[in-house]
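J.: Need the 3D shape of this:
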Amino acid sequence: MRRWGTTLAALVLAGAGLAVTAVSATAAAAAPAASAATAAACATAWGSGDKADWDSDYRPLLNVRTGRHDCYDRMVFDIRGTSGGPIGYNVRYVDRLYQDGSGDYIPVSGGAIIEIRVAAPSYDPETGAVTYPGRSGQPLPGVNIDGYRTFKDTRFAGSFEGDTQIGLGVRARLPFRVFQVSDKLVVDVAHTWTTAR
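T.: Just a heads-up that it's a prediction; the model follows:
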């Protein structure tokens, strides 16, 4: 009887071991699938080359804000009253940031610097009243990028001849995209060079 009980216990333990092995194998098979799904979701084949669109209505800049996402960090420029009209921009990597007009050097921290020019002055062209309170050489007002994966620094460079110039310090030279949604211009900078589609 004792031998039968020992044999039965051994079979139960072996069965449990097979179940654990089966669960482990299933989990291991799911891990690459999850990684592939994440890579597909984070496809950022945007490149790091210059991006520009010069067509613009030159409406005033009202605000700049940022957000963190799973695959990228985002900067959004809110423009007054475009009603879907074009917002011009020129976004590119630079070695150093120099202020338009004066040529003054503005230090920007990070492994790489993106210069963003938005065809939206920080003042109302009709009245001269300030619409965005950025100060030359200072971080963007109201923007806190602590804990961001890609964004490392922001600097307001000023408005000159209708364009507002911003320096964005990022962790490294990473892919980015620029697009317009209604009265907003969006700049996304990827966390990695994921190219899966």
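J.: contacts, neighbours, all on C-alpha from now
T.: Fine.
J.: what's the longest strand in this protein?
T.: The longest strand of the chain (DSSP state E) is strand 151-160.
J.: from the chain's centre, how far out does that one sit?
T.: Relative to its chain's centre, strand 151-160 lies at 15 Å (C-alpha atoms, centre = their mean, to the nearest Å).
J.: run this one through as well so I can compare:
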Amino acid sequence: MRKATVVWLAAATLLLTSCGGTTGPESPDGTDAADTAPDSSPTVTVTQTTTVPADGTPDGSGNGADASSCEVTEDWTLLPDVKPGSSGDPIREVRTGRHDCFDRVVFDIHGTDEVGFDVQYQPEVRQPGSGRPMPVAGDAALRVIVRSSAQGAPGSGSEEPLAAMGEHFVPESELADWGALRSVRYAGWFEGQVTFALGVREELPFRAFTWLNEDRGVREVVVDIAHDPN
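T.: As a prediction, the model looks like this:
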């Protein structure tokens, strides 16, 4: 059973705390979040959270590009973004967020250790181990590998799996009108790393980074995908 959180942009009064790799640009939360139960008729609970600064800087100092102008996306890339490192802590939650200039996916790792990742466009994403293809909506497939354990994996301390193999964390129908994101699927855990398949409208610039949420004791791996080419 998955624990998924769909993140929605709040009303204009909340935009002051929302819109925003490497370590720590803007908030992986910063928007309304919806927790969806993993049955065919999901029950949604809406909550509000804010953590990482909205201006694209680690400390919220305002030295980053103005996210509202989309300048924040100018230096993003189409090339692979790889960060070394690994963690034995499990991913327990996957969340999505919709911002003015980009869409966001956040992978919550329950632990504070640094973690590595490998984010890159692929002709298709394949399940680790079996090599079976993992089709996604959109004209581009962005593979996200997080070098950690996953909830329900051996040694994770939990029997409940993060998700079923191939499961969508968000129904594709709910992402159809988003600026970039089209799918978020679980491709599986294998040999100390977790693979996800993101469907993207087309090959659009992205960034990836980690952020330590000390209050929650969570290391967040964040992938932002720009709505438009640079």
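J.: Do you know the score for how well these two fit?
T.: Here the TM-score for the pair of chains, by TM-score structural alignment, normalised by the length of structure 1, is 0.71; 157 aligned residues with a C-alpha RMSD of 2.4 Å.
J.: ok, back up a step: give the aligned range of the longest strand of structure 1 in structure 2.
T.: Matched against structure 2 by TM-score structural alignment, strand 151-160 of structure 1 falls on residues 181-190.
J.: again, but for stretch 12-30 of structure 1
T.: By TM-score structural alignment, stretch 12-30 of structure 1 lines up with nothing in structure 2.
J.: distance between that stretch and the chain's centre?
T.: 40 Å.
J.: Give me the buried stretch members for stretch 37-52 of structure 1, please.
T.: 39, 42-44, 46, 48, 51 (16 or more other C-alpha atoms under 10 Å).
J.: Sorry, slip of the keys, the one I care about is stretch 191-207 of structure 2.
T.: 192-207.
J.: among those residues, which are in helices?
T.: Using DSSP state H to define helices, no part of these is located there.
J.: Restricted to strands, list those residues.
T.: 193-200, 206-207.
J.: Would you map the helices across structure 1?
T.: With DSSP H, the ranges of helices along structure 1 come out as 2-41.
J.: Name the residue closest to the centre of it, please.
T.: For structure 1, the residue sitting closest to the mean C-alpha position, by C-alpha atoms, centre = their mean, is residue 73 at 2.3 Å.
J.: List the residues that contact residue 33 of structure 2.
T.: Shown in contact with residue 33 of structure 2 (C-alpha atoms under 8 Å, 6 or more residues apart in numbering): 5-8, 46-49, 95-97.
J.: Out of these, which end up buried?
T.: 5-8, 95-97.
J.: In structure 2, point me to whatever sits opposite residue 50 of structure 1 in the alignment.
T.: Per TM-score structural alignment, residue 50 of structure 1 is aligned with residue 80.
J.: Was I right to think that match contacts residue 117?
T.: No: using C-alpha atoms under 8 Å, residue 80 of structure 2 makes no contact with residue 117, being 10.3 Å away.
J.: hang on, the earlier thing: identify the residue nearest the match of residue 50 of structure 1 in space, chain neighbours excluded?
T.: residue 120 (4.3 Å; C-alpha to C-alpha, 6 or more residues apart in numbering).
J.: That neighbour pairs with which position in structure 1?
T.: Using TM-score structural alignment, the partner of residue 120 of structure 2 in structure 1 is residue 92.
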